[in-house]
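In: the sequence isn't on hand, but the structure is:
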């Protein structure tokens, strides 16, 4: 599909055409077609007055992972696309001469440094050779930062969407770009004291029994992060869990769920 046609579809909000694409090409190929207008050039800006502005996660990957309603998916592409943020996605080269242990080391380092030029290369190579190691590494990285980023949700969504599916460059770029560009806050991880830890199961019970928390944006942050923590045998599991508990203790002003986050929360309950 030409770039001009993508521009026209979004500008004219041609929902019928997007639904036809979904029916003909499937979710992943359709998402790939529109990837260039579904990304953000930056997720963090600082003004000369010292005002920090964060661009929030684009929920398009979670929506596509957890819904098969083509009408809703078409609406979501229109609503989350931003022609002003359009960014050409170039081919990501392979690094097939690097061994997997080195790939893992390089990937975590470039993610921490926010170096997209290299994180996308190391990430692609690791994904193509060992998907489970790729998911484990980027989830470990997501646990270092605070839950507000919803990185765990994005990673789980990508994993679900690509279960038994072939690699698709543009959609992979949406994932690795957000994981790399979003500036993390490592305060809770650096300062947590992992002693007298509550079990993960008991923590989930406590959150579910707290109706106000479980039905908030913060509840989605917690549920998706805990779901991710269950997926692998993480070396720093206890510290990750302790850090999550510390974050929950600091939550005060809860954010109401909108229609999108309400649907996503239901997927984790």
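Out: All right, it came through fine. Because the structure is a prediction, the values reported are computed rather than measured. Residues are numbered from 1 along each chain as shown.

In: C-alpha from now on. contacts and neighbour counts both.
Out: Noted.

In: tell me where this protein has strands.
Out: Ranges of strands within the chain are 44-46, 52-54, based on DSSP state E.

In: and the first one, what does it pack against?
Out: So the one you mean is strand 44-46. strand 52-54 (3 or more Cα pairs under 8 Å, 6 or more residues apart in numbering; DSSP states H and E).

In: another one to put next to it:
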């Protein structure tokens, strides 16, 4: 973090003020702001377990999605300030990454998926970085299928979808790249649903899209945002195991439509939902 954005000892109001000033000084560039600040919203660990087998999971956030989908600057800056935690930040130095130019792309993918699923951040990010540098589109399709395999509740689909849209708008950023990849790897994978899903072959993702969009009011909640993010990522590519992803989404939609009590969206997640549904 630069001296300009030293936030130690500041209260929330002072942090918002300092972020706002920096933002204005840099031509209202969310890209520049995020490069300087996104590491303060990351976590060193999202999953811990102690000697008494007590598990603690930390939730992710909507920082990257809010950068893209929240229109009002004041609203975006306040949300960013609310998610800054200087005691638990995590960042990465590009000098730590050595290129693996001699590795074939299929070997990069083969090793990457093993490292990512097993939570090996130190090596996993190096393989994914090399894959991104070789073939950006192949990288995003590969990362998308990994995110779609995992427990939908972890919202990794929104992280990957937002990363893709962010790079399309602003170009590559190591800070944003690490923020997303580290979340995907640190939040330990839960593949139970993926492994045990019952496949029905007479369902298409377009049918699920129409079903969702024709009943938006039912899905306008936090659970629905997770399903919408999953759907948006699923629609980005054609996948080898697409039937599994489609049936995971269908099952989740079935369950949501049977429930009456669902967690409401807040002012940030509601605007993200509205932008994704367009």
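Out: Noted; the coordinates are in hand. These figures come from a predicted structure and were not determined experimentally.

In: nearest to residue 67 of structure 1, of the strands of structure 1?
Out: Nearest to residue 67 of structure 1 among the strands of structure 1 is strand 52-54; the distance by Cα to Cα comes to 26.8 Å.

In: tell me which residue of structure 2 is furthest from the middle?
Out: residue 52 (30.5 Å; Cα atoms, centre = their mean).

In: picking up where we left off before, same list, the strands of structure 1, but as a markdown table with mean neighbour count and distance to residue 11 of structure 1 please.
Out: A markdown table is the format used below for these (neighbours: other Cα atoms under 10 Å; distance: least, Cα to Cα, whole Å):
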| stretch | mean neighbour count | distance to residue 11 of structure 1 |
| --- | --- | --- |
| strand 44-46 | 12 | 26 |
| strand 52-54 | 11 | 25 |
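
In: for residue 209 of structure 1, which of the ones you listed is the nearest?
Out: Per Cα to Cα, nearest to residue 209 of structure 1 of the strands of structure 1: strand 52-54, 31.2 Å.

In: what does that closest one correspond to over in structure 2?
Out: Taking TM-score structural alignment as the measure, structure 2 aligns residues 55-57 with strand 52-54 of structure 1.

In: in stretch 222-233 of structure 1, what's buried?
Out: Neighbour-count burial for stretch 222-233 of structure 1 flags 222-229 (criterion: 16 or more other Cα atoms under 10 Å).

In: actually stretch 64-78 of structure 2, sorry about that
Out: Here stretch 64-78 of structure 2 shows 64-70, 76-78 as buried, counting by 16+ other Cα under 10 Å.

In: that stretch: end-to-end distance?
Out: End-to-end distance for stretch 64-78 of structure 2, by Cα to Cα, to the nearest Å: 14 Å.

In: contacts for it next, please.
Out: Residues outside stretch 64-78 of structure 2 that contact it (Cα atoms under 8 Å, 6 or more residues apart in numbering): 16, 19-20, 30, 158-159, 162-163, 165-166, 268, 271-272, 275.

In: and for stretch 79-91 of structure 1?
Out: 7, 10, 34, 36-41, 58-60, 169-170, 173.

In: kindly recompute the last result at 7 Å.
Out: 36-41, 58, 60, 170 (Cα atoms under 7 Å, 6 or more residues apart in numbering).

In: what residue of structure 1 matches up with residue 244 of structure 2?
Out: Under the alignment (TM-score structural alignment), residue 244 of structure 2 pairs with residue 239 of structure 1.

In: how far away is the closest residue to its match other than its chain neighbours from residue 204 of structure 1?
Out: In this structure, residue 239 of structure 1 finds its nearest non-sequential neighbour in residue 194, 5.4 Å apart by Cα to Cα, 6 or more residues apart in numbering. With distances taken as Cα to Cα, residue 194 of structure 1 is found 18 Å from residue 204 of structure 1.

In: just residue 123 of structure 1 next, same as before
Out: For residue 123 of structure 1 relative to residue 204 of structure 1 (Cα to Cα), the value is 31 Å.

In: looking at these two, which one has more neighbours?
Out: Taking neighbours as other Cα atoms under 10 Å, residue 123 of structure 1 and residue 204 compare with residue 123 leading, 29 against 18.

In: and the more buried one, what pairs with it in structure 2?
Out: By TM-score structural alignment, residue 123 of structure 1 lines up with residue 128.

In: for its match, give me its contacts.
Out: Per Cα under 7 Å, 6+ apart, neighbours of residue 128 of structure 2: residue 112.

In: show me what residue 204 of structure 1 aligns to in structure 2.
Out: By TM-score structural alignment, residue 204 of structure 1 lines up with residue 209.

In: hang on, the earlier thing: what would the strands of structure 1 look like in CSV with distance to residue 200 of structure 1?
Out: Listed next are these as CSV, based on distance: least, Cα to Cα, whole Å:
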stretch, distance to residue 200 of structure 1
strand 44-46, 32
strand 52-54, 30
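
In: and residue 148 of structure 1, which of these is closest to it?
Out: Per Cα to Cα, nearest to residue 148 of structure 1 of these: strand 52-54, 11.2 Å.

In: corresponding residue for the residue nearest to residue 239 of structure 1 in structure 2?
Out: Residue 194 of structure 1 maps onto residue 199 in structure 2 when the alignment is built from TM-score structural alignment.

In: can you name the residues that contact its match?
Out: 243-244, 247.
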